[in-house]
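Structure of the sequence below:
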Amino acid sequence: MKNEWWKNAVIYQVYPKSFYDTNADGIGDLPGIDAKLDYLKELGIDAIWISPCYLSPQIDNGYDIADYRKIDPMFGNNDDMIKLIHDAHQRGIKIIMDMVANHTSDKSAWFEESRRSKDNYFSDFYIWKDPKIDGSEPNNWGSNFGGSAWTYDETRKQYYLHYYGKQQPDLNWENPKVRQAIYDVMRYWKAHGVDGWRMDVVTSISKNQKFPDNENPHHLKYVVGNQDNGPRMHEFIHEMNQEVLKPFEMMSVGEAPSSKSKDARLLVDPKREELNMVFTFEHMHVDRKPGDVNGRWAIQPMDLVQLKKTLANWQDNLEGHGWNALYFENHDRARTPSRWGNDQEYRYESATAFATVLHGLKGTPFVYQGEEIGMTNPKFELSDYEDIELKTNYQKLVEQEQTISATDFLKAARKISRDNARTPMQWDDSDNGGFTKGKPWFKMNPNYLELNVVADAQSTKSVFRYYQSLIKLRHDNHILESGSFKLLLPEDKNIFVYLRELNGEKWLVIANLSDVEQRVELLKDYADYKEILGNYATDSDGLVLRPYESKILKKL
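Predicted coordinates for the structure are as follows:
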């Protein structure tokens, strides 16, 4: 790709349902994003990634798409999207749409035709298998959302595969007509001005055609031999690159849940012409008990040594072989100050410290809506949560298998549930945080009265202004885009520190990611470095970092 604009960019993710509502129906909409473009321009971001806003039954909050070419009426219409693209471009902001190519909704016309018979145009658009002789499922694969990955369809008298909810049947990428149908959708939106794609679970599009049983005794996943990436994955993604991404110069970032850094090389090495970046999940598992049958609901305190090791590994292994996508929060990830920081005494400090660590790395930072004001997890009860993943896992792990108590499940949900990031955006202290004049589709975090965009702007400790400074540093200093990376103090359990270097210029990025003061003897070696950004207004002893204190230092 000739124009690699995304390398010096900061990308802002909007979850439209929870961003801003303009018609008082309680649901955020595309005109709401349009209305806040000047706010985003002021923040300094370069592009907006918009989570799915296509026609959908909303079983999985829009990741179950019924019609890829039609905007769901809850968000507006196609003209609203075209206007949003135009208005964003007028401000120098690019638009990235979300492509869910692994599965559709069971309400898609494709699926409704496919289930009708075994001999129509759409019959092989999905993965259908006959029952075993005893009538049971084709194999023992389990869904990501709990339960079996197979559902029997009475009309067709076969099982269909779904890696996620039963209302999300997986597409059959072995069928070239399916692939072309997806590429045509991408061309359609390119014709309306879309600049790039975030690709949902794109590494799952190829399936092991032998469909072997999974040896995992708990049948938690469809993963066989720890490989959920099918044998033709790279072939399919390369074909997509050649058909759409390369000729139309569209940016791409793929969700690659199981990928390690060496796997990612195969996906993002420019020579291979597949994707520009991938989102890894590896660094987001540092508060998960390894090997526990309860999976992500088995939480433990964040392991900073492991976080540093993982992020450094991605920095090192992708050097010269591709580009990193940098994130801590998104629509599937909880709020960092609540999950890994201290959202009570040190909310501002922990929000800005983690931001400093992330934005100082080599790669493209992604900011999730509300992250730029330090939004936190709500302390909901189980009955308040909406997420299909949470509900199905509660049913499986608490009620059926009883491998985790309801109390511990709730404790985990308050830390890591996807719904923590989906509470509506907190704009001001008016009713419903200024998000809507109607009844919000999802419960507000009660702290909107104190924590909101207006209050943050008026605060001496403004997370928004700190993000502005971080983003400006990336735009103005080539070292953050192209400089080398070296992790220091890898075994320190509290301090995250690394060195960036380019053409003799040296920057030190350092953060105390604990709520206890830390003395850092290493700083003696950097006495000739000057602070260019920090999240404390006053100076301290040069060797002491206060709780969640972060700094970027430059060699004089």
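
C-alpha only now, for contacts and for neighbours.
OK.

What about the nearest residue to Q158 once chain neighbours are set aside, how many residues nearby?
The spatially closest residue to Q158, leaving aside those adjacent along the chain, is D130, at 4.9 Å (Cα to Cα, 6 or more residues apart in numbering). Residues contacting D130 under the criterion other Cα atoms under 10 Å number 15.

next up, for comparison:
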Amino acid sequence: MSWWQRAVIYQVYPRSFQDTNGDGVGDLEGIRRRLPYLKSLGVDALWLSPFYKSPMKDFGYDVADYCDVDPVFGTLQDFDRLLEEAHALGLKVLVDLVPNHTSSEHPWFLESRASRNSPKRDWYIWKDPAPDGGPPNNWQSFFGGPAWTLDEATGQYYLHLFLPEQPDLNWRNPEVREAIKEVMRFWLRRGVDGFRVDVLWLLGKDPLFRDEPGSPLWRPGLPDRARHEHLYTEDQPETYAYVREMRQVLDEFSEPGRERVMVGEIYLPLPRLVRYYAAGCHLPFNFSLVTEGLSDWRPENLARIVETYEGLLSRWDWPNWVLGNHDQPRLASRLGEPQARVAAMLLFTLRGTPTWYYGDELALPNGLIPPEKVQDPAALRQRDREPTAYHTLGRDPERTPMPWDASPYGGFSTVEPWLPLNPDYRTRNVAAQEKDPRSMLHLVKRLIALRKDPDLLYGAYRTYRAREGVYAYLRGEGWLVALNLTEKEKALELPRGGRVVLSTHLDREERVGERLFLRPDEGVAVRLD
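A predicted model of the protein is given here:
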């Protein structure tokens, strides 16, 4: 098996992990200093959200230089030191690759918009206005409003599926593809272990630029982009070829025991998601627990999701699971802490590679962001269009600083952080949970250690019959996992006796016969005889 199949991946949002220079924003040196914490947690790889040079219109997802570090995060030397020390601790490092768009301040775009005859004009997507002078078609931005902005100097519109300051690259142009592959080689030569590829399913666009049809699911209050079905801006057939080209670059640098991995951000239904395996993406992010599971937290729904996914995978495909990230509300706020603990047991005992979001090991809730402290450009842009909706659409609540201890500013910084700390940081922090043997932090450590059992790493998945409110499944020949998704005690008939090795309550390890009693909000892992 490759290392990434055995690994637990931990996402670090650099702005919010650790500030070392007193500006209230996390940096690479802060991540380096906290590497021992990640090692003690038991994770195998860290994924760093963007730290590239950027105007920060979308906090690094608007890249102005793919091959340099923004001063707010440090220097290339800081990155090299972080990478070296991570490797010395046995930790792999994945960096975010943002190939769909650049910053409007990137030299490529500045040259592209200089004139219609620019050598880089075709590096981006330019179109003449519609007959009425408006945008070329009805495509909408993820951040609200049309996905087109008029450049008055040249009289054409350019495409941006996100902010106007994030123009989309033209992946049909082979020069663009080669430029991105050279970016990949730059970081691979420095020693990174792979990439999480941003919005991988959006790289291709319809060459005819057809209007997208209206969505029957749209209703007032939903984002602008929900007005349409995205037949022409998502998951285009040529995208698979682009993925194969990127995979070839990773393979150039791979060697036995040191494979370089591609993790793809892809928000698609499972039958379409799994096609990206054959295209060469090692781990097309499976967000089905986030998009379908957490909103319908019932055993029948979870079993359906897992069985559907497992049934779609070929023998060569390796599954993966996610419960949260920098774009999604916090796990503990969606389920409450008791069920967040149960969800953690689910994530770490399913077959496949789990990705964990920083701070969820503390059961961090969504942050409380006063209107005057909102930072997220998506929220601010949406606020201008729908003043009552921006706070619910913003992503600031899941990006608040990591609370390390009860000191002022939570040990994250010596000054007021860029976003407020969680209100209960004086009691909900790493230092406090380290001292509490039944804390969420200790549960996550135990689950990560438990996952190293061969049956939990490699064993097949089978749904196990259970009573209403209980989701149970077998892993390999030796494990049964039973999750009580209710606030009531439940009983479960076991196939044979065994031993409760781990409870989400962290208060029992005991032999059981053929009948198991689950307390409210309890998950258990049973080693069967």
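
tm score of chain vs chain?
With the length set by TM-score structural alignment, normalised by the length of structure 2, the two chains reach a TM-score of 0.92; 513 aligned residues with a Cα RMSD of 2.3 Å.

Could you double-check that the residue nearest to Q158 of structure 1 sits in contact with E154?
No - shown here, D130 of structure 1 and E154 do not form a contact pair, counting by Cα atoms under 8 Å, at 11.8 Å.

Can you give me every residue that contacts G165 of structure 1?
By Cα atoms under 8 Å, 6 or more residues apart in numbering, G165 of structure 1 lies in contact with 60, 143-145, 388.

what's the distance between the residue lying closest to D151 of structure 2 once chain neighbours are set aside and W297 of structure 2?
Among residues not flanking D151 of structure 2 along the chain, Y157 sits closest, at 5.8 Å (Cα to Cα, 6+ apart). According to Cα to Cα, to the nearest Å, Y157 of structure 2 stands 44 Å off from W297 of structure 2.

higher neighbour count, the two?
For Y157 of structure 2 versus W297, the count of surrounding residues by other Cα under 10 Å is larger for Y157: 21 against 18.

Which parts of the stretch 51-200 of structure 2 are strands?
Here the stretch 51-200 of structure 2 has its strands, by DSSP state E, counting those that start in this stretch, at 52-53, 65-69, 92-97, 126-127, 148-151, 156-159, 194-197.

wait, which of these is closest to Y471 of structure 2?
strand 194-197 (30.9 Å; Cα to Cα).

What mean distance separates that closest one from the matching residues in structure 1?
Comparison of strand 194-197 of structure 2 with structure 1 after fitting gives an average deviation of 0.4 Å (mean Cα distance after the TM-score superposition for structure 1).

so what secondary structure elements neighbour that strand?
For strand 194-197 of structure 2, the contact count by 3 or more Cα pairs under 8 Å, 6 or more residues apart in numbering; DSSP states H and E identifies strand 92-97, strand 261-264 as packing neighbours.

May I see those arranged in a markdown table, with mean neighbour count as well?
Listed next are these as a markdown table, based on neighbours: other Cα atoms under 10 Å:
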| stretch | mean neighbour count |
| --- | --- |
| strand 92-97 | 24 |
| strand 261-264 | 23 |
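
so which of those strands comes closest to E509 of structure 2?
Comparing those by their distance to E509 of structure 2 (Cα to Cα), the top pick is strand 92-97, with 32.8 Å.

what stretch of structure 1 does that closest one fall on?
Aligned using TM-score structural alignment, strand 92-97 of structure 2 spans residues 94-99 in structure 1.

follow-up on the earlier one: can you lay out the helices and strands packed on strand 194-197 of structure 2 as a markdown table showing distance to V197 of structure 2?
Listed next are these as a markdown table, based on distance: least, Cα to Cα, whole Å:
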| stretch | distance to V197 of structure 2 |
| --- | --- |
| strand 92-97 | 5 |
| strand 261-264 | 5 |
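
Looking at these, spot the one closest to W318 of structure 2.
Closest of these to W318 of structure 2 is strand 261-264, at 11.7 Å (criterion: Cα to Cα).

Output the contacting helices and strands for that closest one.
strand 194-197, helix 239-253, strand 283-284.

looking at these, which is buried most?
Most buried of these, by mean neighbour count (mean count of other Cα atoms under 10 Å): strand 283-284, with a mean of 26.

between the contacts of G165 of structure 1, which is closest to D528 of structure 1?
Of all those, D528 of structure 1 sits closest to N144, with 51.3 Å by Cα to Cα.

how many other residues sit next to that closest one?
Around N144 of structure 1 there are 18 other residues, counting by other Cα under 10 Å.

And M262 of structure 2, what's its match in structure 1?
Checking TM-score structural alignment: M262 of structure 2 goes with S252.

my read: that match touches R198, true?
Yes - checked against Cα under 8 Å, the pair S252 of structure 1 and R198 is within contact range at 5.9 Å.

element containing the nearest residue to Y357 of structure 2 once chain neighbours are set aside?
Spatial nearest neighbour of Y357 of structure 2, excluding adjacent residues (Cα to Cα, 6+ apart): Q11 at 5.0 Å. Using DSSP states H and E, Q11 of structure 2 sits within strand 9-12.

what about stretch 330-343 of structure 2, how long is it end to end?
End-to-end distance for stretch 330-343 of structure 2, by Cα to Cα: 12 Å.

quick one: contacts of it?
With Cα under 8 Å, 6+ apart as the test, stretch 330-343 of structure 2 has contacts from 294-295, 323-324, 360, 363-366, 397-398, 440, 443, 483-485, 504, 521-523.

Centre of the chain to that stretch, how far?
For stretch 330-343 of structure 2, the separation from the chain centroid amounts to 17 Å (computed by Cα atoms, centre = their mean, to the nearest Å).

How about stretch 89-108 of structure 1?
Taking Cα atoms, centre = their mean, one finds stretch 89-108 of structure 1 lying 14 Å from the centre of the chain it belongs to.

still on that earlier bit, may I have the residues that are in contact with the match of M262 of structure 2?
By Cα under 8 Å, 6+ apart, the contact set of S252 of structure 1 is 196-199, 245, 275-277.
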